[in-house]
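Engineer: Okay, here's the prediction I keep looking at, along with the sequence it came from:
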Amino acid sequence: MKNDHAAAPENTAPRRNFYGRRQGRPLRENRKRLVEELLPRLAVRLDGVALDPATLFPGKTGVWMEIGFGGGEHMAAQAAAHPEIGYLGCEIFLNGIASALAHVDAGKLANLRIYPEDVRDLLDVLAPASLDRLFLLFPDPWPKARHAGRRFVNQKNLDRVAELLKPGAEFRIGSDDPTYVGWVMMHMSRRKDFAWTAERSGDWLNRPADWPASRYEQKAIKQGRKPHYFIYRRI
């Protein structure tokens, strides 16, 4: 019997505990085709050795990475606006990957690669000081206190982020969840290796001009939630 669900390319990294869905509703035929044909050409696979992401983008002037790109709207817009940059997007939810592939296909984007597995495996092998910008936009806030350990923003992950970002590189975080906003501010205020660039409230309550909106962000605004936009600079 034919399997109606497209599958992402296999990865050799061992699986960790992962909380969340890997796939939602069945993919439409055109999205299945993109997963089967385009994703293998863009997917980053790990072979257990250190990876300098610059090698994925010959001739580019820098590398930006997005953790959990959702439907890929922000990622595709940034890649299109900055063809001189190599853009590495990470997402494990297959429906989001398929949506992002549709954006890549429509925009004929040639400066974008995708890691379709648990981002922690990728973070483990990336070379130090190899990223020029990192995005963590509207991650799952895990609002219940007993689930706080599942939030990406924690001191262990932030230690690794600090290692991966070049001096002067930006770490951008977006959230519309009040609990997560407070969580980010608490954890980032403890860091001596990051400087918050905001000088006034408008700097983090209004989306910067060079920060393309995502579908999730627009949905949050329509539902009455207020997004916050944090930009931290690696010292």
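Structural biologist: Yes, it's here. Numbers count the residues shown, from 1 in each chain.
Engineer: going forward, measure contacts between C-alpha atoms and count neighbours the same way
Structural biologist: Fine.
Engineer: For the biggest helix by length in the chain, give me every contacting residue.
Structural biologist: Ranked by number of residues, the top helix in the chain under DSSP state H is helix 94-107. Residues outside helix 94-107 that contact it (C-alpha atoms under 8 Å, 6 or more residues apart in numbering) are 7-8, 22-25, 27, 31-32, 34-35, 38-39, 69-73, 76, 80, 91, 112, 116.
Engineer: another one to put next to it:
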Amino acid sequence: MLHGRRAGRPLRKDQRARMARDLPSLEIPLAALSDPAALFPAPLAGLRLEVGFGGGEHLATEAGRFPDVGFIGCEPFLNGVAKLVERIDALDLANIRLHPGDAGELLDALPPACLDGADVFYPDPWPKRRQRKRRFLSEGNLDRLARALKPGAPLRFATDIDDYAGWVLARILRSTDFTWEAGEADDWRRPFPGWPSTRYEQKAIREGRPPAYFTFRRG
């Protein structure tokens, strides 16, 4: 399920040193996920997942807002992992654990109904028709997410690509596992509470691609 490059520009010397020092203690051992809460040093009030965290801006912000919640971040792009590891160090965050690889294998390793929420923000839209099978929120991955989420837990999705939004909504509306509870347009036009807009999002807005923010609910 991994497509494209796993690294862009070479990591700086300090990034390589920090990754070598910190990533081993942050990385999740997939073979030992029968109790995800045991990955964290303190008792948890909940467990959340972010798939494709990019540079980690949102994940670090949420971890700071909710220090009693455990956060699992999944990102195959090593430059993004390095940026988040740097943020974790700078902000002294103890409630983030990372999987620098395929989100599908992570979801398959998680026990059923262990997640209190999952976020998928600005995933690669794979815009060409022949590429759409690579889109993350496919029927297969919605099944994986449904298995890992607790009943009633939210699945949040943000995109600036109209076609991808419609593509995902079509699959959600066909799903027997998720519902979309939006009652009016502002329900998907307004950012999520505490949302830290990124440079990518601001560029999309300048280029005339207004973001949409969807919340689906596990049945």
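Structural biologist: Sure thing, it's come through. The shown structure was predicted, so the numbers you read here are calculated from the model rather than taken from an experiment.
Engineer: Give me the TM-score for these two chains.
Structural biologist: Scored by TM-score structural alignment, normalised by the length of structure 2, the superposition of the two chains gives a TM-score of 0.94; 218 aligned residues with a C-alpha RMSD of 1.4 Å.
Engineer: what's the longest helix of structure 1 aligned against in structure 2?
Structural biologist: Residues 78-91 of structure 2 are where helix 94-107 of structure 1 lands when matched by TM-score structural alignment.
Engineer: Any buried residues in the matching stretch, and which?
Structural biologist: Neighbour-count burial for stretch 78-91 of structure 2 flags Leu78, Asn79, Gly80, Val81, Ala82, Lys83, Leu84, Val85, Glu86, Arg87, Ile88 (criterion: 16 or more other C-alpha atoms under 10 Å).
Engineer: before we move on, what about stretch 55-70 of structure 1?
Structural biologist: For stretch 55-70 of structure 1, the neighbour count (16+ other C-alpha under 10 Å) marks Leu56, Phe57, Gly62, Val63, Trp64, Met65, Glu66, Ile67, Gly68, Phe69, Gly70 as buried.
Engineer: Which residues are in contact with the residue nearest the centre of structure 1?
Structural biologist: Structure 1 has Ile67 as the residue nearest its centroid, 1.9 Å off, counting by C-alpha atoms, centre = their mean. Counting by C-alpha under 8 Å, 6+ apart, Ile67 of structure 1 makes contact with Gly89, Cys90, Glu91, Val119, Leu134, Phe135, Leu136, Leu137.
Engineer: And the helices in structure 2?
Structural biologist: In structure 2, the segments counted as helices under DSSP H are 13-26, 57-65, 78-91, 103-109, 139-148, 162-174, 186-189, 199-206.
Engineer: superposed on structure 2, where does the longest helix of structure 1 end up, distance-wise?
Structural biologist: Average distance, helix 94-107 of structure 1 versus aligned residues of structure 2 after superposition (mean C-alpha distance after the TM-score superposition for structure 1): 0.9 Å.
Engineer: Out of the helices of structure 2, which gets nearest to Phe216 of structure 2?
Structural biologist: helix 162-174 (8.0 Å; C-alpha to C-alpha).
Engineer: so how far does that closest one sit from its counterpart in structure 1?
Structural biologist: Mean deviation for helix 162-174 of structure 2: 0.8 Å (mean C-alpha distance after the TM-score superposition for structure 1).
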